[in-house]
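Engineer: Below is the sequence, then the predicted model.
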Amino acid sequence: MKIDFEEIIRKLESKANTIYFDTDKLKQLLITAKEKAEGNKQLMEIWEDLKLIIDLVKDWIKGDYKELSKTSVIMIIISLLYLVNPLDLVPDFLPGGFIDDLAVIAYVVKKISDELKTYKQWRSINKTDETIEMKAEFVDDTADVEDIDDILNEDEDTDEEI
């Protein structure tokens, strides 16, 4: 089985661009992708990469991480759209049905590997700062801005399809 990655990108690029400009849809896509991947034995091979790109997009949405190109965000969205679509090249309900999803995510991770490396470095530096900030939040109860992680982890009932 040969996967035409460029064809997949062409087919999903328009939808990915729409989601790029709609934060609510992007948040819902992150939730759906994470839920689909959690505990899926076939996807364990790429679980760390998947968590990394989801965290990257979360930090980008929050405005904490700004060094992410639009092209990389679109590529990540495309990979997540492909993952959540049960009727892709190899339907997910078939044995081995996630092999194409694995390949698409691995392809995207490889394409944006330089930006992922930069993000990992940023995250390793800023996680220490984040811990200090979290301690300060417990002392300073004047902050009333809802954290994106809380929003992304809420159970949302929605009829809107991604």
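Structural biologist: Now that the structure is in, tell me what you want to look at. Residues are numbered from 1 along each chain as shown.

Engineer: Please make it C-alpha for all contacts and neighbour counts, starting now.
Structural biologist: Will do.

Engineer: which SS class is residue 91?
Structural biologist: Secondary structure, DSSP: H, G, I helix; E, B strand; the rest coil: residue 91 is coil.

Engineer: so it sits right up against residue 97, yeah?
Structural biologist: Yes. Contact criterion C-alpha atoms under 8 Å: residue 91 and residue 97 qualify, at 5.3 Å.

Engineer: which stretches of this structure form helices?
Structural biologist: Using DSSP state H, the helices of the chain run over 5-20, 23-37, 47-62, 70-84, 99-111, 113-139, 148-153.

Engineer: what sits against the residue positioned nearest the centre of the chain?
Structural biologist: Closest to where the C-alpha atoms of the chain average out (C-alpha atoms, centre = their mean) is residue 54, at 3.1 Å. Taking C-alpha atoms under 8 Å, 6 or more residues apart in numbering, we find residue 54 in contact with 30, 34.

Engineer: structure B:
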Amino acid sequence: MNMFSKKKEEINEEYFKKGVAQVNDGDVDIAANSQKQAEDKIMNAGALRKYTEIGKLMFSMLNDFRNGSYTNIPWFTIASIAFTMLYVINPFDIMPDFIPGIGYVDDFAILTFSIRFMETDLHKYLDWKLDSNEE
């Protein structure tokens, strides 16, 4: 997977879209299987901690998509979740996580872009989840 080239690139909407466009089914499986690693990183990184619950929701949606119980979701949203989580767990992304003070800035940006692009789908999924729990 060549989504995270080592050259320095600007994190912007175009970078995010290019990365999402490269995601395939295998990447989705890798991302889904990396849930604990991503959740741990988000919870333990002060700058990312506010994304803990939304990260859990994203993984829940990804897993419900993979097991076939929730299919009313565009591929772009699934690919966005996979790209975002794979980016977050990659310690050698554009701004390596071990750099104090700025190591998580790029992770924060990717999470922010991801949420902005899939906000409507997250709301639809949450409504579906709430409705299915009432039955």
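Structural biologist: On my side now, so go ahead. Because the structure is predicted, anything quoted here is derived from the model rather than measured.

Engineer: tell me the most buried of the helices of the first structure?
Structural biologist: Neighbour counts (mean count of other C-alpha atoms under 10 Å) averaged over each of the helices of the first structure peak at helix 70-84, with a mean of 21.

Engineer: Just tell me the aligned range of that helix in the second structure.
Structural biologist: On the second structure, the counterpart of helix 70-84 of the first structure by TM-score structural alignment is residues 75-89.

Engineer: what's the mean distance for the matching stretch versus the first structure?
Structural biologist: Following the fit onto the first structure, the mean deviation recorded for stretch 75-89 of the second structure is 0.9 Å by mean C-alpha distance after the TM-score superposition for the first structure.

Engineer: What range does stretch 32-43 of the second structure cover in the first structure?
Structural biologist: Residue span in the first structure matched to stretch 32-43 of the second structure, by TM-score structural alignment: 27-38.

Engineer: for stretch 122-131 of the second structure, same thing?
Structural biologist: Per TM-score structural alignment, the counterpart of stretch 122-131 of the second structure in the first structure is residues 116-125.

Engineer: Mean distance between the matching stretch and the second structure after superposition?
Structural biologist: Relative to the second structure, stretch 116-125 of the first structure is 0.8 Å off (mean C-alpha distance after the TM-score superposition for the first structure).

Engineer: who's in contact with the most far-flung residue of the first structure relative to its centre?
Structural biologist: In terms of distance from the mean C-alpha position of the first structure, residue 139 ranks first, at 31.7 Å (C-alpha atoms, centre = their mean). Going by C-alpha under 8 Å, 6+ apart, residue 139 of the first structure touches no other residue.
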